[in-house]
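[1] Dropping the sequence and predicted coords here.
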Amino acid sequence: MRSARHLHLPVWALLLLLHFSAFVPGARGQQETDDESEFSYDCGSENGPENWGKIKEEWATCGTGRMQSPIDLSDRHAAQAPNLGYLNHSYRSAKASIVNRGHDIAVMFQGDAGSLWINGTAYHLRQVHWHSPSEHHLNSHQYSLELHMVHLSTENKAAVIGRLYKIGRREHFLHKLEPYLRRMAGTKEKEENVGVVDPWEARGDGEAYYRYTGSLTTPACGEGVIWTVIKRVATVSTHQLKLLTDAVHDGFEMNARPLQKLNGRDISLFCAHDDHERYYAAADY
């Protein structure tokens, strides 16, 4: 588990760590909750998405924030931004474990899995997880699955790469995880080591991307997250999608937060000149 690394610390050290984190800018807001029993994705329920901000004081941003995610990434609202350039990321294979967090399945990296560089700041890859159906929409179209690659800076600021999937051929990265997903569905195991994982396989293909400032999509919905959503839509098999949804806890088979208001935010779109026509011609909305 993510908390296991602190089990051998003395009590005074744990208290000091918790005290310090309360004063680090964004330390709480850039973290996801681990207790899925307190919230759900059931719209209309007492603990559903529209009420997340009322459940806990520290979750208030879920209801009051004006830079919330996900959003509909519309080409009509996106401004061409060639100055953004190609994504500057350097990933490396690292040991990892697969974790059933109840509300989703995540691959947690235990070593240095590389970084994403944005405006001179390094955001270190910490974990990847999935949402079904997709949380972001492209031109009002919702897809079958979305992968989030979560990166954190040394100041605990988040940058997330999102990748969308439609039903089709099996996905290579998920294919390697299928045995672990099957065991989790059968035994409800919470965590299992998966050996060395190559993040490049999760990143996949596609150079064109959308960029905007938003939030985490689970409580506490901390804002200031730099979102990069790859424009090219990948494919996932129906079998792989079922493995992911069977592994999570009952009630979280559909774990996508509803769309949030844009509230005048800018959406930028980077698309290399030689790829521009090809991407738009091949778009499948």
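    Received, thanks. Since the structure is predicted, the reported quantities are computational estimates derived from the model, not experimental observations.

[2] from here on, contacts and neighbour counts on C-alpha atoms
    Noted.

[3] how deep is residue 136 tucked in, by neighbour count?
    27 (other Cα atoms under 10 Å).

[4] correction: residue 38
    Neighbours of residue 38 (other Cα under 10 Å): 13.

[5] Could you list which residues are in contact with it?
    Contacts here follow Cα atoms under 8 Å, 6 or more residues apart in numbering; on that basis residue 38 touches 47, 55.

[6] which residues does the closest residue to residue 262 other than its chain neighbours contact?
    Closest residue to residue 262 apart from its sequence neighbours, by Cα to Cα, 6 or more residues apart in numbering: residue 71 at 6.6 Å. Counting by Cα under 8 Å, 6+ apart, residue 71 touches 135-137, 259-262.

[7] Export the residues you listed to TSV and append columns for distance to residue 144.
    Formatted as TSV, the contacts of residue 71 follow (distance: Cα to Cα, whole Å):
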residue	distance to residue 144
135	9
136	11
137	10
259	15
260	19
261	21
262	22
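
[8] of the residues you listed, buried ones?
    Among those, those scoring as buried are 135-137, 260, 262 (criterion: 16 or more other Cα atoms under 10 Å).

[9] Could you check how far the helix or strand hosting residue 149 is from the centre of its chain?
    For residue 149, the host element (DSSP states H and E) is strand 145-152. Averaging C-alpha positions (Cα atoms, centre = their mean, to the nearest Å) puts strand 145-152 3 Å from its chain's average.

[10] Now do the buried residues in stretch 51-71.
    Those buried within stretch 51-71 under the rule 16+ other Cα under 10 Å are 51-55, 59-63, 65-71.

[11] tell me the centre residue of this protein?
    Per Cα atoms, centre = their mean, the C-alpha nearest to the average position across the chain is that of residue 148, at 2.8 Å.

[12] For the protein, which segments count as helices?
    Secondary structure of the chain by DSSP state H: the helices cover 11-21, 52-55, 61-64, 172-187, 199-203, 238-247, 276-282.

[13] Rebuild the ones you listed as TSV, extending it with distance to residue 210.
    Below are the helices of the chain laid out as TSV (distance: least, Cα to Cα, whole Å):
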stretch	distance to residue 210
helix 11-21	31
helix 52-55	27
helix 61-64	23
helix 172-187	22
helix 199-203	15
helix 238-247	25
helix 276-282	13
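
[14] dropping in the other structure now:
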Amino acid sequence: MALQLFIIFALSLLLGIASAIDVFRGMEIGYSGHNGPGKWGKLNPTFSPCSTGKRQSPINIQRNLTVHNKLLKPLTRNYESANATLVNRGYSVGVRFEESPGDLLINGKNYTLQQFHWHLPAEHHIEGQRFAAELHMVHRAADNSAVVVSMLYHESKADPLFSMVMSISKEQITTLDSPLNSHCKKNARPCQPLNGREVDMYDELK
């Protein structure tokens, strides 16, 4: 069940990360070395929450610290075929959509899927376990608020891109990893402290 877990984060949780995805272009960032995650907060004033923010991601999800929120409603995903471009930013490989591929409906509010990208290995942990890869699907609403849907993958035989069985092959990992800059080969930020935050859980498969 953990392998099929959808983790939903609002922009407040990803402050300084989700917003940075679109403005890293042209900057020499890394996941190791002199411009690694510990230095991101100093690369640009906009990124200062990376150093000072208390609502940062990724996190280690511990079941005994999660709360089953019965008020959470199912996600309504309305995706469709759309033209897209495969993008290598050096620090991640992803897909940028040239037209709207559809929306994610959360509590009556629409968030349009804009892009998705991979992290190798996964950024978020579950009970201290790190998975082979993590897909981030970045959505934005008309008011520019953002929601990121995260999918965790374990290494196994290859599956279609959006298979509900979240597995990724060694060959696929190599394909996603090979174009990255040398200091971004493991493009996963270390887990950040919860700082008293509550992690609400919804079992989509119940």
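    On my side now, so go ahead. Model, not experiment: these values are computed from the prediction.

[15] List the TM-score for the superposed pair.
    Comparison of the two superposed chains (TM-score structural alignment, normalised by the length of structure 2) gives a TM-score of 0.86, and 190 aligned residues with a Cα RMSD of 1.9 Å.

[16] Make TSV out of the buried ones among the contacts of residue 71 of structure 1 and add distance to residue 239 of structure 1.
    As requested, those are arranged in TSV below (distance: Cα to Cα, whole Å):
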residue	distance to residue 239 of structure 1
135	20
136	22
137	23
260	30
262	34
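
[17] Out of those residues, which two sit at the greatest distance?
    135 and 262 (14.1 Å; Cα to Cα).

[18] before we move on, back to that, from the contacts of residue 71 of structure 1, pick the one nearest residue 243 of structure 1.
    Using Cα to Cα, these come closest to residue 243 of structure 1 at residue 135, 18.7 Å.

[19] what residue of structure 2 takes the place of that closest one?
    Matched by TM-score structural alignment, residue 135 of structure 1 corresponds to residue 123 in structure 2.

[20] Let me know whether that match touches residue 132 as I believe.
    No - contact criterion Cα atoms under 8 Å: residue 123 of structure 2 and residue 132 do not qualify, at 9.4 Å.

[21] tell me the contacts of the residue lying farthest from the centre of structure 2?
    Residue farthest from the centre of structure 2, counting by Cα atoms, centre = their mean, is residue 70 at 24.3 Å. Contact partners of residue 70 of structure 2, counting by Cα under 8 Å, 6+ apart, are residue 202.

[22] that older thread, alignment lookup: the residue nearest to the centre of structure 1 to structure 2.
    Per TM-score structural alignment, residue 148 of structure 1 is aligned with residue 136.

[23] isn't its match right up against residue 148?
    Yes - the pair residue 136 of structure 2 / residue 148 is scored as a contact, 6.2 Å apart, by Cα under 8 Å.

[24] If we ignore the residues flanking it in sequence, what's nearest residue 32 of structure 2?
    Using Cα to Cα, 6+ apart, the closest residue to residue 32 of structure 2 is residue 183 (5.5 Å).

[25] Sorry, wrong one. I was asking about residue 63 of structure 2.
    residue 127 (7.1 Å).

[26] how about the helices of structure 1, which one is nearest residue 89 of structure 1?
    Per Cα to Cα, nearest to residue 89 of structure 1 of these: helix 199-203, 9.7 Å.

[27] Could I get the buried residue list for that closest one?
    Those would be 199-200, 202-203, for helix 199-203 of structure 1 by 16+ other Cα under 10 Å.

[28] swap in stretch 131-147 of structure 2?
    For stretch 131-147 of structure 2, by 16+ other Cα under 10 Å, it's 131-141, 146-147.

[29] and if you look at stretch 243-253 of structure 1?
    243-249, 252-253.

[30] Next, format those residues as a markdown table and append distance to residue 42 of structure 1.
    Compiled in a markdown table, the buried residues of stretch 243-253 of structure 1 are given as follows (distance: Cα to Cα, whole Å):
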| residue | distance to residue 42 of structure 1 |
| --- | --- |
| 243 | 21 |
| 244 | 18 |
| 245 | 15 |
| 246 | 17 |
| 247 | 18 |
| 248 | 15 |
| 249 | 14 |
| 252 | 9 |
| 253 | 11 |
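
[31] And residue 119 of structure 1, what's its match in structure 2?
    Checking TM-score structural alignment: residue 119 of structure 1 goes with residue 107.

[32] That match against residue 71, yeah?
    No - contact between residue 107 of structure 2 and residue 71 fails when scored by Cα under 8 Å: they sit 10.3 Å apart.

[33] So which of the two has more stuff around it?
    residue 107 (11 against 8).

[34] ranges for the strands of the stretch 51-200 of structure 1?
    Per DSSP state E, counting those that start in this stretch, the stretch 51-200 of structure 1 has strands spanning 72-73, 78-80, 88-91, 94-100, 105-109, 114-118, 121-131, 137-138, 141-142, 145-152, 158-167, 191-197. These are given in chain order.

[35] Could you export the ones you listed as CSV, including distance to residue 11 of structure 1?
    Supplementary listing: the strands of the stretch 51-200 of structure 1 in CSV, determined by distance: least, Cα to Cα, whole Å:
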stretch, distance to residue 11 of structure 1
strand 72-73, 45
strand 78-80, 50
strand 88-91, 35
strand 94-100, 26
strand 105-109, 25
strand 114-118, 32
strand 121-131, 26
strand 137-138, 45
strand 141-142, 47
strand 145-152, 26
strand 158-167, 29
strand 191-197, 25
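
[36] Kindly state which of these is positioned closest to residue 238 of structure 1.
    strand 158-167 (6.3 Å).

[37] Would you mind giving the residues in structure 2 matched to that closest one?
    Going by TM-score structural alignment: strand 158-167 of structure 1 matches residues 146-155.
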